[in-house]
Structure formats: C-alpha cells, structure tokens
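Novice: Have a look; sequence and predicted model below, questions after that.
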Amino acid sequence: MHADTNKTKIESLKGLLDSLLNSYSDIFFIRGRLSGVIILAITLINYNAGLSGMLSILSAYGVARLLGYQSAFLSTGYFTYNALLVGLAIGYIFQLSLLSLVMVVIAGGLTLIITIVTAQIFYQLLGLQILSIPFIIVSTLVYLSASSFTNLYVLGLYAPLFQLNLDIFPFWVSGYLKSLGAIIFMPNEITGLLLSLLLLLNSRVLFILSLLGFLLGISLYGSFTGSIESTAQDVSSFNYILIAMALGGIFNIPSLKSYGIAFLGVAFATLIASAGHVFWSQYGLPIFTLPFTLVTLSFIYALKLLNYPLQTVIYKGSPEENLEHYLVTQNRFVTTPAALSLPFKGEWFCWQGFDGPWTHKGSYQHAYDFVICDAEGKSFLNEGRALSDYYCYGKEVISPVSGRVIKVIHYLPDNPVGSVDIVNNWGNQVVIEDSRGYIIKLAHFASYSIYVVEGQWIEVGTVLGLCGNSGHSPQPHIHIQVQSGSHDNAATIPFVFVNYEQSHQFHASGLPQVNHPVGHCHFELFYDQVTNFVLDEVCHFQVYRDDKQIDSFSFRVKMSDTSSYYFETARGRLYFGKQYGNFYCYSVEGNDPYLKMIYLALPMLPLSYYPELKWKDSISSTVILNCWQGGVVNFLNALCSSLVNSEAEYQYTSETEVKGKIHNKFFNVTVDTHVVLDPFSRFKSITVGEYCLIQDVKR
C-alpha cells in the first residue's frame, strides 16, 4: 500500500517537473528537460520576472490538478506555457510583493482555464492549436487593470538589466538579440545571446529562420517607416522571429517552399504590427504576440484547407528531425490510403499500367491490366485463336481488398479473340466498396463465372470469379482500377499495390513495372510467429564483439498511450509493428546502441518468403551515423530535401537468415548486418558490423 502511494507521489512530482520544464522549452519550439532548465535559468537573470513565471506555472498546474486533470496529461507543457508567459509579463512590470504574487497566482489559474476552453474550441471547430491566445487575453487584462492597482509597484517598462557593448557589430545584431530576449520579457543582449546559442545547438534550421525572419521583418517595416535602424530596436520584432520559425520549420516540414511561406508570413505581419501599435498604444499596451498568433494560425488553416503536403503531422522535437521522419516515412511506407493487393495468385504479366498506350487514357489513366505469359513472352498457346489457348483464361481472380460488393454483372458473353464489345465496355464486373471507402472495379470476367453477390462482405483473397474476355477486351485479362464513384463512368484515382515481387525484388508498396512478370507474395505463418511479441515480455541478449562477450542487454515489450508497441530499455525505445503483411521497426528514441542494432539489422521483414528474395529500405541516417554526421545530414537535407540519405538492401539467404548492407554515400559509411530467425527464440542472433546480439534463452 505504501509502495503504491510512494509511486503515485513520485509520478506526480515527475509530472510537475515535466510540466514546468516543458513550458519553458515549448516557447521556443524545442524539447527536452535540459533546454527547459537552461531557459528557466536564463529567466532568473531577472529574478523578478523569472520567479513570477515559475509561480504562474505552479498556479496553473495546481488549478488543473484541482479540476481533476492527471499529471501525465499536463506533462507536455502545452497547457502551462501560456501561464508561464503571463507570469513573465507580470514580473516584468511589477516588483515582487505579496500583492503581486497574489496577482500572479490568480492570473496563472485564469490562464489555465482559458487555455483549456480555447484549446477545445479551436481543435473541435478548426483543428488548430491555440499558440499564445490565452497569454494575449490574460496579459491584456492584467496590463489594463494595472492602471487602477495603485498598491502594486511598477518597475518601468522595458528597463534593461544588462548591457553589452556591441558597437563593433551592425545595428541589427543588437536588435536581433534584444528581440529574441523579449520573447521571455528580457529584452537585452545577454539574454538574447544565450537564447540564440541554445537555438543554434538545438536546431540550425530554427536559428537561421529566426535570424532571416527578423532581418526581413525589420527591413520591410523600416522601409515603410523610413528607419530600419530604429525598427531593429523595437523589441516587438520578436513576432517576425516566431513566425519564421513556426511556418518554416515547426508546423511545416522544412523545404524551400515552406521557407517561402514563412517569409511571406513575416511580410504580412508587418502590416498587422503597424496597425497593432497604433491601436494598442492608445491604451499604453504592447502588442504582445498578436501578429505571430494571427498570421501563423491563418496560414496553418489555409494550408490545411489546401491539403498542403508538407504540413507537420508528428512533431519529433526539431525541424531537422521532422524532415528526416518525413523523408523516411515517404520512402518506407504506403503514401496513399488506396493500397491494394494483387488480384491474382502466383505470377502474372503486367500488360498495361498507368497512362498505358491503349485504353488507360484521360479520366481512366489509373488502371492496370494483367495477363499470364510463358517464357517466350507469349500469352497463349498455339496460334491463340481460341479463348482456351490463353494461359489466364479461366484462372481465379481474387479480391484485392476487404469490403462489400456493391455491383455485379455476370451474364455478358465472352468475346471471340480479336473482337470487342463497344457497348458494354467493362463486361462482366465486380465493384467493391472497401472498408476505407474506396471504390474498386475488376472487369472482364468470364461469362457466368462470378461467385460473389451484391451486398456480400468479402476479405482480401476471396475468390471473386474467373478471368475472361467480356467487354472491351481483345484478349483475356484482368482489369483493375480505383475510381471516384460507383457509377460506370467515374474517373479513376491513383493507387498502389502492396507486397509484390518482381525479378526477385520485394516491394512493400508501389506500381509494378510494365512488360515484366509480377508475383503475389504469400503470407507465411512462420514469419508472423517470429515477429509476435507479447506485452510485458522481456527478452535477454548477450553482447559479443569479435566473438568475445562484452555486455548483456534486455528489453521489455511495452505499449504507448497511442497503442503503439515498442521495445524499452533504460536508455531508449524502439517502436515496431505490422502493416500490410510486413513487420517494421519504425523508429528509435534515445541512445541505446543495442536497440539501434535491431533497427539497422531488421528495419523491415516481409512476412513471406521466396528463395533469394531481396528488398530495399530507407532508414534514419542518425541511427547509422555518429552525432555530428547525423547533424550535418539533417541540415543539408533541410536545404535540399533528400540530398543525403542512407539506403539499405536486405536478402533472404535461407528461410531463417537475412543478410543486409547499409550504405551512406555522403560519408562513405557501409555496415553489414545478419539476422538468424528461430521459431522459439525468434531473433536468435543479430549482427551489425563487429557487434553481435545472441539471445539468452536460458534466462
């Protein structure tokens, strides 16, 4: 009982600490407790503001816990960073006293309530984050109320605590540093210098965007007002910094187009900043983060409506990490939801593909035709005059998806070879609405050969009927397409096939090469069994280097709040799972070298087998390279996407062995891998370079 109580207390304290530190790092779009500690320490340079900010977080956290929110829910800092900003704003103008501390507590709690309400409204109605809207609301209320709070002692607006002699540098250097410091209400060069170094260490992309955004903003605004130099000293220019970072590297994947969007946002903000100064100055108020919030949210929503492909879906901690995750995901996984299995068993011949030379044109360009050919490339026996001469005639056609049959035509006759039915274009057909809502049409079935009926639910691999020559078909073949609607003339849409083999090369997803054989990869139970891991299971390994044991290693199978499975050690996590009949190691978090070995040796395993089957994969460069090399790769890719990547190729050398080779051309790094699979121990041994993990089945 006492142990459970102590555990709960420890978890609560950990949640409070995470909420506190993440609130600081979230202001600058960076993650990590260390970054939070550094920014917290920087705020204490002005202890008046620093202590007020800390107290405001504690107040918001306390109110949230009082309302029933769990510490794990608050640990991200998302619900408390606005309270931090409010506390800093109060501490910036009011001296510490009992009354000012009471105001901080009240304002921090109010900010938490407004954060919860606005976050829910914005997410439900617009699908947006709230950024610093609660901070703007509460800080404006506090500053307006300050005029009547005569018992509170004002420090003096924008009074610098420290000065650096920067006369030898251009005027904009001082302006940039002051503006950066003004984000945490410390508009001085020392604070700005420390924050700029922190940005540089965490993300070169964010640092460059912050600098370029500031320079562009003051140049435009200064050109309008007639003095760029005086504009550079306006600390509200930090809005340009935040906009450039948010639109160029946080909410959008780093790319030349995203940078252009960011700088366009900075240009728009100059107009809002000018109008804001005129309006708010009448009340003696700063504009706070109004330009940043208004411009950033407007752009995010507009890009969302346009389905901008480079919007950040999962934030990994920095723009560079976001970009790497995006590039690896694009190369490794199915990029369109319309993913189909091949509609046949065995090996067929890809006769016509997308935008084919005969019938796949215009609105009907996204389709595939398949036949069966012999070793000489012929699709028929003898002279091919009879339908029965064609190898594919009468062969089974199987369902490429799970779904419901919504249309069946089965009564049309097969055409004689060389003639077509121009009235009934699709001939005998089966139309399926799959479980994701896509409409799939398979056409040219043999007369009265269809086995399924309208309204029937079918699974992948269900036999639909037999290949024929009905409709607009000069020879027996299977036609398949995904279309925008269920009617006959609906336009086709792009799709991909999953788990197929061409020339001994396995493809997890893609489009088969035309005029080449293509085979369906059959699911093998053995490979499914060796990649099945039970929740809370512990696996033990002995670590060898050059045949000498140097260490031992264990991981536990865990599941995250999002139902993702991962291997966990004290030093990291390796996320894994299965998609479309393949086992994947998705990503590595932390610095555990042995989890990285598993990722490198088996980033993907097809749950099917052909002798000497090969497959390629694209893996994270930061896993194979050292820290500085990975940083260089990420920065270069931020300048030009896919400029540098790490490619890997693997092959079944037997039913239980997989060998691989990973290569990074830029740094000329090559690593060999070898995995031995076993039905009982699963990963019997994993070798990467000179290191080998051998499973300890005795433990």
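Specialist: That came in fine, so what should we check first? Residues are numbered from 1 along each chain as shown.

Novice: use CA for all of it now, contacts and neighbours both
Specialist: Will do.

Novice: so who does Tyr599 touch?
Specialist: Leu574, Cys585, Ser587, Val588 (CA atoms under 8 Å, 6 or more residues apart in numbering).

Novice: and Lys407, that one's in a helix?
Specialist: No: according to DSSP: H, G, I helix; E, B strand; the rest coil, Lys407 belongs to no helix; its state is strand.

Novice: my guess is it meets Glu433, correct?
Specialist: No: judged on CA atoms under 8 Å, Lys407 makes no contact with Glu433 at a distance of 9.3 Å.

Novice: Look at the two and report which has more neighbours.
Specialist: Glu433 (21 against 18; other CA atoms under 10 Å).

Novice: who touches the more buried one in this structure?
Specialist: Contacts of Glu433 by CA under 8 Å, 6+ apart are Gly403, Arg404, Val405, Ile406, Ile439, Ile440.

Novice: cutoff 6 Å now
Specialist: Residues in contact with Glu433 (CA atoms under 6 Å, 6 or more residues apart in numbering) are Gly403, Arg404, Ile439.

Novice: Give me the nearest residue to it, chain neighbours excluded.
Specialist: Leaving aside its sequence neighbours, Glu433 sits nearest to Ile439 (CA to CA, 6 or more residues apart in numbering; 4.6 Å).

Novice: Put this next to the previous one:
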Amino acid sequence: MKKLKAETLLFLRCTANSYSQVFFSDNLVFAVLLIMVTFFDAFAGFCGLLSVLITNLLARALHFHPETIRKGLLGFNSLLVGLGLGIYFGPGWLFFLILVLASVFTLFISMSLQGVIGKYGLPALSMPFILSLWLVFLATRDFTALGISDRGIYTLNDLYLIGGNRLVALYEWWNSLAIPESLRTYFISLGAIFFQYSVLSGIMIAMGLLYFSRIAFSLSLLGFYAAYLFYHIIGADLNSFNYSYIGFNYILTSIAIGGFFLIPSRASYLWTLFLIPLVAIITISLNKIFLVFGLSIYALPFNLIVLLFLYVLKFRTRVSEGLREVWVQYNQPEKNLYTFINESDRFRYLQYFPFKLPFWGEWTVSQGHDGEYTHKDEWKHAWDFVIQGNDGKTYKKEGENLEDYHCFNKSVTAPGEGVVEEVVDDVHDNPVGEVNLKQNWGNTIVIRHKDGLYSKLSHLKKESATVKPGDRVKEGQVIARVGNSGRSPYPHLHFQLQTTPYIGSATLDYPISYFIRNTGNGYCFCMHQKPARDWQVSNIQLNPLLQKSFRLIPGQHIRCEYTHNHLPHSEEWEINADAYNKSYIHCRETGAKAYFHNDGSLFYFTHYQGKRSGLLYYIYLSFYKIPLGFYKNLKIDDSYPVHFLFSRTQLFLQDFLAPFFMFLGTRYTLEYLEQDDDMSPGSISLKALITTRFLRQPLKRIPVDITLETGGVYRLEIKAKKDKIRATCTVF
C-alpha cells in the first residue's frame, strides 16, 4: 500500500512538473496555476493533460530514467503538442488516435535529441514539440475526416461550462483592463506559450512566474521590453497579430540565458540584452519563410539562439567570472545563484590536490615564500621548516652538533598519496655552519601525486630514505628523516611543490589543504592557505571521540529523541549513499536529506534537501563544518546559502537584486569549549552560532549547545526564536 501511494504521488508530481518545466521550474504551486490556465479552453486543456499522461506512462513502461520523468523533462513537450492539437482540431475518434501517435512520437524525438545533443551537454528544449507539431499539421492537411475546431469563437461558452457567470465576468474584466498596449502584449505573449491568447491567462502566468522566481520574472520583462524597444527602432510593431503571438520567444530566451542555464549575473543579463535583437531578426526572417508552408515558427527562434549560444560557450578556453554555466541544476535561478555564491567560496579549492604538512607535531616556518635567503625567482614558492624549543631556539646546548637541533633525525612524511619519482640518499650531512654547493639539494625525494603535480623534500639525512623510485606512498607515511645535506648550514626540512619531476625544478604556488596554526594566544584553523614565515604550524591532531562521532557509514542509523517546543518527538534516520557515492543522512518521516563529506580530517555538510524546520535541518546547520581535532577555544567560521536561513518573504527584494548585489548574508561559527580528558575523551562540548546578517550586521542569532559522548551520542540544545529543541541522537 505504501509503495502504491508513493508511486501515485510520484506520478502526480511528474505530471505537474511537465507543466512548470516549460518555464524550467519544478514548483508545484506554479504548476497548478499553469494547469488552470490550460483549461481556459477545456478541450485543449484535456488534450494537453492526456498527452502528458500518455508520455509519462510510456516512458515509465520503457524504463527511461526515473529522475528525467519525475522532473517533467519528457512530458512538457507532449503537453505543448497536445495543447496545440486540441486548440486546432475538434474532438473525434480520429483526432484522439492522432493525439496518441503524436504524443508517442514526441517522446521518441525527446529521447533521441537527448542522445544526439545531450552528449554535448545541451538540452533538447522544446525542439521535440516544434518538430512533432509541424509534422502532424503537414500530414493532417490530407486528413479530410479530421474536423477543424471552431471553439475559439465560443471561448466564453467554454469558460461558462467551467466556472459559470463569475468566471466569464472575471475573464471579460481582465481582458478589458485599461493597461498600456505593451503590457497587454506582454501578457498575451505569456499566454500564447500555452496557446491561450488572453490577458487573463498572461496575468495568471506572470503571477505564477513571480511567485516561482523573482529573477525569472524580471528577466521575462527585460527580454520582452528589449525586443519591444528593438522593434520600435527598426520600425516593426511587436503589438501586431503575428508578432505578439510569438513574443514568448524573447521571454523564454531571457529566462534561459539570463537565469537558468547560466548563473544569474551582470554578464548574463548583458548577454541577454545582446541576444534579444538576434532572436528578433531570426523571428522575423523565419516567420516569412514558414508562412510559405502555412506553419507557425512557435518557439524555434528561442531554441536556435539558446542552443547556439550554449554550444559556443563550450569552446571557451577559460571560464570568465561573470558568465558561468550551471553545473548542478536546482530548477530555480535564485537557488542556483545563492548556492553558487556559497559553494564558490566554500569549495573553491576542491580542484586542488589535498596536501598536508610533511611531518608530525608542531614546526616553525623559518623561510616561506619569497624568502630572504634562498627562496628567490623560480624557486620562491617553497618552505623551510624547523622545530623550536620552549626558549624559541631551534637547538639545545650550544648548537654545535647536528644532534643538538630539535628537528634533526625527525621523521619526514609523505605530504599526500602518490608514487615516488626520484630518490637521492647518498649525500653526506654537513657539519653545522657548512654547506655543500655542488650537491645543492642534498638528499631529496620527489613524489608524483598526479600528472603535472609533484612534491619535493630536500636536505634529508643520508641513507634515511625508506622508499625507492616506483614505490606508492600514502599520506602521512614515513619516507625519510631530517638531515643537513646540500646547501643547508643547519638542519631543516625544505618542502616545495612543482610541475615537473626533476630535483632542480621551479616551484609551484600551491596551498596546503588544512593545518593548525599556533598564534601564541590560541589556535587557528587554516584551510587551503600558505604558511608564512615564523608561523608555528601542525597537521590536525585527530581526536578519537570526534573521529568516531562523525564516522558515519552507509547502512548505519541514528535514533533521535527530542522535544520541540516542549512536545516530545522521536525519529530514526539512516545513512545512505546515492549513485554518485555522495553520503547523506535521510529522515524517512519528513523526506529530508543532509549530504555530508568526511575526508578523515574534516567533516562538513555540503547540501540539504527538505523543509526548513525539524531536527535534521538544525543538525545540518549545527554540524556544518567540524575539524576532527580538539583545540580548546578554536573557532571555525563558514557561511550558508542565504535561502537556507531567510524566508521567501525576507528574500523578495534580495532576489531581484541578487545578480548585482548581496545585502543579506549568513555566518556559521563553531567554538571548541571543553573535553573531559585530553588523552581519552569521553565527552566534548562545542558551541555553534548560526547568524543571519543585513549589510554585514547581525540580524538574528541561533545558539546551539553541543555535547558529544562516547557511543556515538550527540546532545543538542537549540535556542531559535520559534524553535526550542532539546535532542539526544545515537548512532547505531
């Protein structure tokens, strides 16, 4: 029974999405509004719905990808075909046979185009609808038994059957509104997308578009009025019968280029303004060509320009800051933009190889990038590391012997996984104060981490290398010991990254993934930074309790007992992984999902799907980023996508301005408070602070007290304004 209910809901959703997908949306409210608009002509609306049902049922029967069906990507073209046929022809058995055949044919074209142009990362758009409707219209000219519809003459009769006198009166009132002619044409153009040529249908669609996306709504106006201005300049009239019915080409082009396939930005808006005149030229020219065959061009100009522009962008050698394609599609321009802004900051270094510091414990940078001694010119992006004692010196006694130096003979570890490329291990260590200029680098190990990326560790101790060329090494594996060979007057470790495998290669400016810096007044978590001179740095010293608490493995479950505003609740979540091996916590009761990643040193959430309430939502906010080492009073900062913390109403104005200026912001802060035992902790206390901001000034703060205990137990106390939650979660 549950499975049947789930299947039914899924099918209803994919049916609704087939309507909203015309505007690149999966918003249910918008979809319902569009369904209502299509039924202004009851028979056409029925034909459109029937075409969607036929297409989606056949797609499921043929086992096409469920997600493609759910999103309405196969149904929306059939919807438009059904509406077009329903408007033009009258009912009859032959008509319904043609409707079924046209729906099936449209599905075949949709899937074929996905295979043909989809491999180039291009969408099929509404080309299946155009091709299918053209072929059917051309063929049916010889179908003498097929009746042409005259229902358009009696539109008011159709409306009376649906809603009586009230609907008829409403329809006439809206159509007789005293509004500027350009705005009337804008509304008619919107309605024409669904073959409804009335002001009321356009107004309803515009309202739905505004509800769905402020960016899409503003782009629809921008595109239409840019075309309106261009027509005025060239002396044509967009208000004329022919052009107003195909004015939606400018609207759809603007939404597609300005806010859907590209991240909304100044550049995407400017390109929209530039492309609209091209759409107008193509519209005018193609209209003259296809009138010869008695065919409408429908959305052909929109399809040609959008596909051409997206295809051209594939050949860029460098992606510009302002013109970026959407890689993860959230079916709303605002979500695409806010997620991009957040992730371009949070994950901007994901393309970098995760290097760690090549040693254990805390060391000091004696010479950093652009160093004053030897790190010059092509070799300026390197580090020299030493160990300082409590007295600030790098040696004990007088420092006359190599053994006096704290770092001498200390373990050198691989900074990342890779294959040993070259090893020099037979250079004698220099006495303190002397250097070997002939064998400048001394004993050295070069490791290849990936093509074009190598690390080099030099001045190693003679015959201390534990690896040989061709050996595969793991991150943190001991590969040698610190010495004083080569151009090294005192023991230290030279570390650099480079693009070629040679010992004398030039250096590469490249960050260390994460490390801890001891400032003297506390600890600082550094992420993808380059240590500077005199910094005291170390890799994250992993805490066993933090490691166990956040080692979440697919197949595990989390039992949650909590009170929400003093009302008791209980939930059980499960840890799963999707087809792309992305791990997430899933709450079956609410359907919410919180995606996370654990790289062994850092746990962080990457995305959340579901309602902006409930315990899993606050878990996502509270455990947003957690290094797996405990350092008392350490503070971690990050930010959330703004649409996760602000309501739709609060974001209304920001949505319009977001492509140009962000005045709303968020902040996540985590502070490490206490642990009961430094060696074997059984309890750790943390405090998270979730903050919304206006022009960088705090608006609202949500404090969260967190206690982690052995046995995979999390205790949280969340003190939001409307949500007071006390929770105990146990992993099992």
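Specialist: Yep, it's here. Quantities reported herein were computed from a predicted structural model and do not represent experimental measurements.

Novice: Quick check: TM-score for this pair?
Specialist: Overlay of the two chains. TM-score (TM-score structural alignment, normalised by the length of structure 1): 0.88; 688 aligned residues with a CA RMSD of 3.3 Å.

Novice: on that earlier part again, can you give me the distance of the residue nearest to Glu433 of structure 1 to Val405 of structure 1?
Specialist: Ile439 of structure 1 sits 10 Å away from Val405 of structure 1, going by CA to CA, to the nearest Å.

Novice: Now for the two: what residues contact both?
Specialist: Jointly contacting Ile439 of structure 1 and Val405 under the rule CA under 6 Å, 6+ apart are Ile432.

Novice: These two: which is more packed in?
Specialist: Shown here are Ile439 of structure 1 and Val405; by other CA under 10 Å, Ile439 has more neighbours (25 against 22).

Novice: Give the equivalent position in structure 2 for that one.
Specialist: Under the alignment by TM-score structural alignment, Ile439 of structure 1 pairs with Leu453 in structure 2.

Novice: so its match makes contact with Thr499?
Specialist: Yes: here Leu453 of structure 2 lies in contact with Thr499, judged by CA atoms under 6 Å, at a distance of 4.8 Å.

Novice: Count the neighbours of the corresponding residue of structure 1 for Arg726 of structure 2 for me.
Specialist: Taking TM-score structural alignment, the alignment pairs Arg726 of structure 2 with Leu693 from structure 1. Neighbour count of Leu693 of structure 1, defined by other CA under 10 Å: 25.

Novice: next one: Glu229 of structure 1
Specialist: Per other CA under 10 Å, the neighbour tally for Glu229 of structure 1 reads 15.

Novice: ok, the closest residue to it other than its chain neighbours to Glu524 of structure 1 distance?
Specialist: Nearest residue to Glu229 of structure 1 in three dimensions, chain neighbours excluded: Phe171, at 6.6 Å (CA to CA, 6+ apart). Distance from Phe171 of structure 1 to Glu524 of structure 1, counting by CA to CA: 68 Å.

Novice: Could you do Gln695 of structure 1 as well?
Specialist: 23 Å.

Novice: For the stretch 601-732 of structure 2, which segments count as strands?
Specialist: Remark: strands assigned in the stretch 601-732 of structure 2 by DSSP state E, counting those that start in this stretch are 602-609, 625-627, 635-638, 664-675, 683-694, 697-709, 713-719, 724-731.

Novice: Tell me which of the ones you listed lies nearest to Ala44 of structure 2.
Specialist: Nearest of the strands of the stretch 601-732 of structure 2 to Ala44 of structure 2, taken as CA to CA: strand 602-609 at 35.9 Å.
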